[in-house]
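> What would the 3D arrangement of this be:
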Amino acid sequence: WLNFAPDHLDWHGSLVNYQRAKAAILERTTGFCLYRREEPISRTLIEQADVHEGCRAIGTTVSVPALGEVGVVDGVIVDRAFEEDRRERAVELATVADIAGGVTEAGPVVANALTAVALARTCGVEATAIQQGLRTWQPQPHRMVMVARTASLVFVDDSKATNTHAAAASLAASDRVVWIAGGLAKGASFDEIVTAHRDRLVGAVVLGEDRELVVAALRRHAPDVPVIDADKPDNSPMDLMRHTVRSAAELAQRAASQGPVTVLLAPACASMDRFRDYHERGELFCAAVAELI
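Okay, here's the model as predicted:
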């Protein structure tokens, strides 16, 4: 269980129902339950789950691991969960620098890598194989991938960020951002994400059916951030994305005199209102950026 945040509320009806549905996956687990220390609700639900006798809870953390965790010490990924003498020492598995892929920011990627490392360790995979796997890994498309860079702008595709929790991780990766957001909100609120990251925002471009929810949150919590409504539902998906990217680039160029700006597609929403899926949304973003650059 890697995280829990409001999502799919249009389907589940409430956050409580959504939590119950996710918690059900833990029932009758026989071997290991993995959780992130930075997501305390996950550990709590694992402790409450009806698992088989002997099932172990294994934590991961992007900081120094406690006993029973996999974590990071001075840039080294270490295991304090699976070795017999784990109370006395930590086993070095790889380094953060081993993680390949050209991603834009270490935090979320390292967190995901630690979970993969812990999962591999549950299967007895040796440290040398884990290191090789991290070195050869490549990110899947549309997951915090830098698609272009100019002297002052960086364009990042995180179309897979279909909820506010994922989008918040993307926003946290950059200091100054023009945020492309909107789509199908699935019952989510945007107040928390805007409040948490308003100091990073130098502009926002909105699109999609529920874009006004994003605009309303920006007006409440970041009224000085310039916002462009780029939505043109009668246009083709490519024309819509082309207009969106150009609008975002214009805002970014205005702000670039104060320092580099990231144009970030992290919509915090599902895509099916204007695009076939998040993959098409990301592909068209990349194509529109390529045209612009």
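
> make it CA atoms for all contacts and neighbour counts henceforth
Will do.

> List the contacts of the residue lying closest to residue 90 once chain neighbours are set aside.
The shortest distance from residue 90 to any residue that is not its chain neighbour, by CA to CA, 6 or more residues apart in numbering, is 5.0 Å, and that residue is residue 80. Contacts for residue 80 (CA atoms under 8 Å, 6 or more residues apart in numbering) come out as 65, 66, 67, 68, 69, 70, 86, 87, 89, 90, 91.

> Next, the second sequence, to be compared with the first:
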Amino acid sequence: MQSPADFAGRRITVAGLGVSGVPAARALAGLGARVTVVNSSDGERERAQAAELEKLGVTVRLGDGDTLPEGTELVVTTPGWKPASPLFAAAGKAGVEVWGDVELAWRLRGPDAADWLAVTGTNGKTTTVRMLASILEAAGLRTAAVGNIGVPLVDVVLGEGQPDGASYDVLAVELSSYQLHWAPSVRAHSAAVLNLAPDHLDWHGSMAAYAADKGRIYEGNTVACVYNAADPATEELVRAADVEEGCRAIGFTLGTPGPSQVGVVEGILVDRAFVENRQQQAQELAEVSDVTPAAPHNIANALAAAALARAFGVAPAAVRDGLRAFHPDAHRIQHVADLGNVRYVDDSKATNTHAAEASLAAYEHIVWIAGGLAKGATFDELVQKSAARLRGVVLIGADRALIREALARHAPDVPVVDLDRTDTGAMSEAVREASRLAEPGDTVLLAPACASMDMFVNYNKRGEAFADAVGELTARDH
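Predicted coordinates:
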């Protein structure tokens, strides 16, 4: 924790504009720092952001993200900048410290700052954080879902809290591996790592480095380190963490929980971690039917959120009420329509193989729409695990051949339609082909296992294209 006065007059370079860079630059300028923002791109949006910051006395250099401004005493980086960037190499050579925007927010907290309940993982972070915030609200606590979810922590820490001016009791904080890499001082009340699977390895350099950055979320936890009992790598991160005396390891499982775990018994979410006699007692928290959608991976998210809330002292009834009140964001295993006894589901957010595997596991018979930018991923394990569920596959996108080859190796009898096009209109043809392959009782599932940028601006636009294509089917049938 640092005094705002510590920043007055300091020469600070902010690396990057965007969702977190602009608030960081604005906040530092407000504290009296001499701020320069460097940004590699120089487009219309960046020029508009620069114009607003320059009104506050901030210097903005567009089109040059490699050169460290002369006299820089501290660099504050936005999450996307790779550790190997020339700017950071120059900072290291000059002995200049590099913080992320989350580190800056942590150091700017006041003496009565709200506790952080933090969540990371390869998949499920946003859903879990929003579930957690819903549970905390149901308990009557002043809270917000913040961080990588799109709400900059710097704004929250320096703001007035809620609209009525009251401060927060606790924050539900989503942290990405990028943010954790640059946040060595963050110490959460309790934290969860939901799962670990290869992702962003081009940024981190290796799976070991990626896991180590995820594991930073456990450092200094005071009450609970929540891990996935089905993912031993998350428990290993707990074992490696340096936590406060008395901090406990709490597992979540889709099976019957053991002592110090939360889990599921006969359709009931139960707690054997935060009860008086965890060897012999279990506390009912909610029913599986209280979780929407009640897909296995989403129940796991709910259990992780419940464990963090219980670590903060939330009553069981608030867990139930918060889960009932929660509704997931769009494009996350979202039911679009039922046509001819075939269900159409949009999980465009499944941008990697781990997320797609969880989505595919939620349905018995599937016509799978997949493909896009693979980001270096391989698909053999995903296809092997899901082959028995596949009624057919429709492939789109730049790297669809990688999935087609995995299907040929591990599911050779599954019909595959390979659409040799990457225009946005391909989704309409994909949905038409999927509807042709589907039989009554099947699910047509968009779970691409790939990023969207080869065809769409983002996964949201891809999901919207899917929904529009399903709507075209409805219109055609009527």
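
> before we move on, the earlier item: tell me which of the contacts of residue 80 of structure 1 you also see in structure 2.
Retained in structure 2 (both residues aligned by TM-score structural alignment, their matches' CA atoms under 8 Å) from the contacts of residue 80 of structure 1: 65, 66, 67, 68, 69, 70, 86, 87, 89, 90, 91.

> show me the contacts for the fourth one.
For residue 68 of structure 1, the contact set (CA under 8 Å, 6+ apart) comprises 57, 58, 59, 80, 81, 82, 86.

> so is the spatially most central residue of structure 1 in a helix, a strand, or just coil?
Among the residues of structure 1, residue 166 comes closest to the average C-alpha position under CA atoms, centre = their mean, at 3.5 Å. Reducing the assignment at residue 166 of structure 1 to three states with DSSP: H, G, I helix; E, B strand; the rest coil gives helix.

> Kindly report the same for the one 3 residues further on.
Of the three states, residue 169 of structure 1 takes helix under three-state DSSP.

> For burial, what's the neighbour tally of it?
Using other CA atoms under 10 Å, residue 169 of structure 1 is surrounded by 18 other residues.

> quick one: buried residues of the lengthiest helix in structure 1?
Criterion DSSP state H: the longest helix present in structure 1 is helix 237-255. Buried residues in helix 237-255 of structure 1, defined by neighbour count with 16 or more other CA atoms under 10 Å: 237-238, 240-249, 251-253, 255.

> Other residues contacting it?
The contact list for helix 237-255 of structure 1 (CA under 8 Å, 6+ apart) reads 152-153, 177-180, 202-207, 226, 228, 230-233, 261-263, 274-275, 281, 284-285, 288-289, 292.

> so what corresponds to the residue nearest to residue 90 of structure 1 in structure 2?
In structure 2, the residue matched to residue 80 of structure 1 (TM-score structural alignment) is residue 272.

> how close does its match sit to residue 324 of structure 2?
In this view, residue 272 of structure 2 and residue 324 of structure 2 are 21 Å apart by CA to CA, to the nearest Å.

> tell me the SS of the aligned partner of residue 318 of structure 2 in structure 1?
In structure 1, residue 318 of structure 2 lines up with residue 129, judged by TM-score structural alignment. Following three-state DSSP, we place residue 129 of structure 1 in the helix state.

> Can you report how many residues lie near residue 129 of structure 1?
Other residues within reach of residue 129 of structure 1 by the criterion other CA under 10 Å amount to 13.

> Kindly report the same for residue 105 of structure 1.
16.

> Would you state the helices of the stretch 1-150 of structure 1 in chain order?
For the stretch 1-150 of structure 1, helices defined by DSSP state H, counting those that start in this stretch occupy the ranges 9-12, 15-23, 40-48, 106-122, 127-136.

> for the fourth one, packing partners?
With contacts defined as 3 or more CA pairs under 8 Å, 6 or more residues apart in numbering; DSSP states H and E, helix 106-122 of structure 1 has these neighbours: strand 32-36, strand 56-60, strand 69-73, helix 127-136.

> CSV for the ones you listed, including distance to residue 110 of structure 1?
Rendered in CSV, the data for those read as follows (distance: least, CA to CA, whole Å):
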stretch, distance to residue 110 of structure 1
strand 32-36, 12
strand 56-60, 10
strand 69-73, 9
helix 127-136, 10
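
> For residue 188 of structure 1, find the nearest of those.
Within those, the stretch nearest residue 188 of structure 1 is strand 32-36; the backing value is 22.9 Å (CA to CA).

> Identify the residue range in structure 2 corresponding to that closest one.
The aligned range for strand 32-36 of structure 1 in structure 2 is 224-228, by TM-score structural alignment.
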